[in-house]
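Student: just to be clear, the model below is a prediction. Sequence and coordinates:
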Amino acid sequence: MAELRMSRRVMNLATLLRQAARRVPDGVGLVWGERSWRWAEIEARAGAIATGLIGMGLGKGDRVLVHSKNCEQMFAAQFAVFRIGAVWVPTNFRLLADEVVDLARMAKVSAFLCHPDFPGHAAAVADVVQRVVMLGAEMEALIAAHAGAPCTTAAVEYDDPCWFFFTSGTTGRSKASVLTHGQMAFVVNNHLADLLPGTNERDASLVVAPLSHGAGVHQLTQVARAAKTVLLPTDRFDVAEAWRLIAEHLVTNLFTVPTILKLLAEHPDAAPHALRHVIYAGAPMYRADQRMILQRLGKVIVQYFGLGEVTGNITYLRPDQHEAEDGPAARMGTCGFERTGMEVQIQDEAGRVLPPCETGEICVIGPAVFAGYFDNPEANAKAFRDGWFRTGDLGHMDAEGFLYITGRASDMYISGGSNIHPREVEEKLLTHPDVAECAVLGVPDALWGEVGVAAVVPRGAGDEAALLAWMGEKMPRYKIPKRVFFLDEMPKSGYGKVPKRLVRDALEARGLLPLAKA
């Protein structure tokens, strides 16, 4: 029997927008400030942008760098880039101009779409990219010039790139994770099945994070179901304004990170309203915060664990599996069980599968795993082993398959021969009534090799001696940080996370690290 060659042709992701416009053309698809756009309008504007990009000579496989705050044009442009078969390459809009130039070179981009608030970035990138389009008036002129022009949707195959998702290692050096049309179609379906069951055109989603990363993936699911997206009116996160919009638009879901969710739940206006799915990811949530949020909002929170390389698809914990009261049912510390269609293993350094409750590296395989890092064979060699993606996170699974994250392999430090996982110490610290936020990291020590230091945001006046004495009653001596440093606020990334490297930088800038020799 002759060998059959199966086609790898898949749907172009831009089709999600076309389908929404066909089903509910007059339904509101996007709200931003005082303006709103119907699905038919968004589809028409995306088509005009696509035609304009083709007129510039762009097409399948070309990479389009995008440096923008959340706005309507950015929302529409993403589907325009998908439509022509090009690759969406969004940045964190808080990056400096020279950092964006580095990304442009690294991703070998063909064009640059830039928000009008960043003319300096546009000028800098123009030296390495020939085609630069400013959002705002210039983009509106492009849309007007190509309004109504026919534009076909590029044919794509499963492995054709559609998105370069920038991720950072412990050094902070960015890598471009290659996401593909076939992979992202699976991700959209998986998010809808596991995180947002029942979502449809009567739903609404509030965006409280940059569309360049996880929030942008979340919004693809809203487009797939023709659910309305509501953008905050400015790039500054305003908790009161967020709750006003949630109430006004009957918002049913949102995607955020634990630090932002904590701010939302602590606000006096916090109330469930119409919320059904409040999804948090990007970092584990501390148990003290989880209890508070459940008490304020009820069982509407959904956790998922997943890196950009796996587009969030590793594990999830449903709303009904979140418990406000401690006990066996609470499964304290778990980030849930495997996402539909994905497999997770805990492996040792040799790649052997570890039995339940033993700690090792969290490894994952399945359709949501990315195609690899762009133009980075060294990183790819480290990231994959026998087909499994190595997350770099440490954890264990119980006998029922619930996953528990211990921490990043790179965060663990060794003090006097003992492995110490900062998250365990942080969980204890956050049970102290005077500790609002904290981060623990290992630093060099002449006697012990490494010791821990804790950066703490106190609720009142910080007392290092009292806090260290309190920790002495809560954990073994070898796990207690050598020093506690108090900060007015914790340094956060543009996505609301608290990377350990930023905490270390903040302590070094204050002259608190390295520690003085005893």
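Tutor: Now that the structure is in, tell me what you want to look at.
Student: please make it C-alpha for all contacts and neighbour counts, starting now.
Tutor: Noted.
Student: would you confirm that residue 134 contacts residue 113?
Tutor: Yes. With contacts counted by Cα atoms under 8 Å, residue 134 reaches residue 113, the gap being 5.8 Å.
Student: in addition, the following structure is provided for comparison:
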Amino acid sequence: MNYFDWIGKWAEYTPDKVAVAAADDSLSYTFRELHEASLKVENSLRKEFGVKEKDRLPVLAQHSPQFLILFLAAQRMGAILVPLNYRSSAFEIQYYIEDIDPKLLFADVELFQNKLGEIKQKIDLPVISLKALFESAEKFSSNTSPSNIEPDRPVFIFYTSGTTGKPKGVLYTNRMLFWNSLNTSVQLEITSGDYTLNALPPYHTSGWNVLLLPMLHRGARVDFMSRFKAKKVLNYIENKQISLFLAIPTMLRMMVKNKNFQNFKNSNLRYMVVGGENLSIPIIDAWAEKGIMLRQGYGLTEAGPCITSLHHHDALWKKGSIGKPNFYVDYKIVNEQNEEVGVNEPGEFCIHGNIVTPGYWNNSTYTYQKIRDRWLHTGDIVRMDADGFMYVIGRKNQSYISGGVNIFPLEIEQVLVKRELVKEAAVIGVDDEQWGEVGVAFVEKNSITSEAEILKELKRYLASYKIPREIIFLDSLPKSGIGKIDRNKLKNDYNHLKNEKRNIV
């Protein structure tokens, strides 16, 4: 029995139920149509385009039902899908392509015509439009036996930006996909009656493995919105029977700021799933006033990504927590000597089990650095309270040492954001002759907050050595493709910003 062919099984159980649809137009697929379309695309990949097992298939396109069908076809035949970040420059995409050495590139040619033109100048690689792929698929029959899906075969390569060096390609296997889906569906209580809107991009694991694939595993429905727009998402959630929704904090802030939020009424949404970065208390409270609890969690591309979850019933009394570890997750919190720490003691979060990546594409050195004795060392510093709830303190490689003391930027940022001193904040360490390193805070200022108020409030909650030496105000903080603050860019731009003397304290 093929345990991983979920769509094939639902095509037998509920063939006429709508499985996926496009929020931007009238396109939809039932489970039977989804299953048959993926078999046709698989045949096209094999017979028309010569794709074989283990081939890497880079895709430059927005998320859509067609992207999902291409994934299902690649999964069955053992090819590896590589969703490319369409927000990356042509130079960055060139690096991804050269790293995976593919035979061809699939793309939404009309949407990314200019970027593809730049790429073609550097790389001699056939570019196949998704439209041409699906037109070709119609020539083939779906009356073929599905291929057997092997558990340990990679099905994705996701590139992570990282904090040092070039992006790393994380291998994601069918085994990871299966156990992550079990973790997610049990913890989030997903049923076949659920309905979600996917507004996250395909180039990040969250766009696939937080709700999309676990929902389909349970026979639920997923609609795709190609690009996130706050007003459109609010209207969609309100007017459709959306029961679960996944967002990153940036999306939630944009929705709260939208003028339609004031009159937004929740009819069917049980809760929202949130992850990616620090979430401010005012945002939590704004959604709570609408009767919507936020289920914060922790995840990473290399494992799951669904590792911990804060139950929505605990959302208000454990604000700021990432919850408790999910089902089927082995974990430990260790100090520098790899010894497990006690209650409320900070340590590195380590994970082991079926949800952990086998390694990084074409990078065995980095694999050995991150996965030691079968334990994935996440680089995240956490603590667990007496009730078993976990809190992220910061990143091991984002901490800096000032006067011999480790300082974690997240601790400072949480004071700035949660006390509503600023809209967003990022703290980095910079070289200093006297102290080794000192902190610099980059902030998006609230209109009523002055520099003096910020420093006064920081001194109320933090030791003096943790107070940033400089505060630099920006109109907005630079973001990565998934909406996280780009600390590398801030660090690289620090001297330029300092020389401009833009409100440096």
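Tutor: Happy to help now that I have it. Nothing here was measured: the structure is a model prediction, and the numbers come from that model.
Student: what's the TM between chain one and chain two?
Tutor: Overlay of the two chains. TM-score (TM-score structural alignment, normalised by the length of structure 2): 0.91; 495 aligned residues with a Cα RMSD of 2.5 Å.
Student: in the stretch 401-518 of structure 1, what residue spans correspond to strands?
Tutor: Using DSSP state E, counting those that start in this stretch, the strands of the stretch 401-518 of structure 1 run over 403-408, 413-415, 418-420, 435-445, 449-458, 483-486.
Student: now render these as TSV, adding distance to residue 304 of structure 1 and mean neighbour count.
Tutor: Shown next, in TSV, are the strands of the stretch 401-518 of structure 1 (distance: least, Cα to Cα, whole Å; neighbours: other Cα atoms under 10 Å):
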stretch	distance to residue 304 of structure 1	mean neighbour count
strand 403-408	11	22
strand 413-415	26	19
strand 418-420	25	16
strand 435-445	21	20
strand 449-458	26	21
strand 483-486	31	18
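Student: right, and those strands - which one's nearest residue 172 of structure 1?
Tutor: Closest approach to residue 172 of structure 1 among those is made by strand 403-408 (14.5 Å; Cα to Cα).
Student: tell me which stretches of the stretch 201-350 of structure 1 form strands.
Tutor: Per DSSP E, counting those that start in this stretch, the stretch 201-350 of structure 1 has strands spanning 204-207, 228-231, 253-256, 277-280, 301-305, 315-317, 334-338, 343-347. These are given in chain order.
Student: how close does the counterpart of residue 353 of structure 2 in structure 1 get to residue 344 of structure 1?
Tutor: For residue 353 of structure 2, the aligned position in structure 1 is residue 366, judged by TM-score structural alignment. Shown here: residue 366 of structure 1 relative to residue 344 of structure 1, a distance of 9 Å by Cα to Cα, to the nearest Å.
Student: still on that earlier bit, ok, which of the strands of the stretch 201-350 of structure 1 comes nearest residue 10 of structure 1?
Tutor: strand 343-347 (23.1 Å).
Student: between that closest one and strand 403-408, how big is the angle?
Tutor: In terms of direction (axes from the mean of the first three to the mean of the last three Cα atoms, to 10 degrees), strand 343-347 of structure 1 departs from strand 403-408 by 50 degrees.
Student: can you name the next helix or strand after strand 343-347 of structure 1?
Tutor: For strand 343-347 of structure 1, the following helix or strand on the C-terminal side (DSSP states H and E) is strand 360-365.
Student: average distance between that following strand and structure 2?
Tutor: Following superposition, strand 360-365 of structure 1 is found to deviate from structure 2 by 0.9 Å on average (mean Cα distance after the TM-score superposition for structure 1).
Student: what comes into contact with that strand?
Tutor: 314, 342-349, 354, 387-396, 409 (Cα atoms under 8 Å, 6 or more residues apart in numbering).
Student: now stretch 278-287 of structure 1
Tutor: The contact list for stretch 278-287 of structure 1 (Cα under 8 Å, 6+ apart) reads 195, 253-258, 261, 300-307, 312, 332-333, 335, 405, 427, 430, 497.
Student: which residue numbers in structure 2 does that stretch align to?
Tutor: By TM-score structural alignment, stretch 278-287 of structure 1 lines up with residues 272-281 in structure 2.
Student: can you check stretch 250-257 of structure 1 too?
Tutor: Using TM-score structural alignment, stretch 250-257 of structure 1 lines up with residues 241-248 of structure 2.
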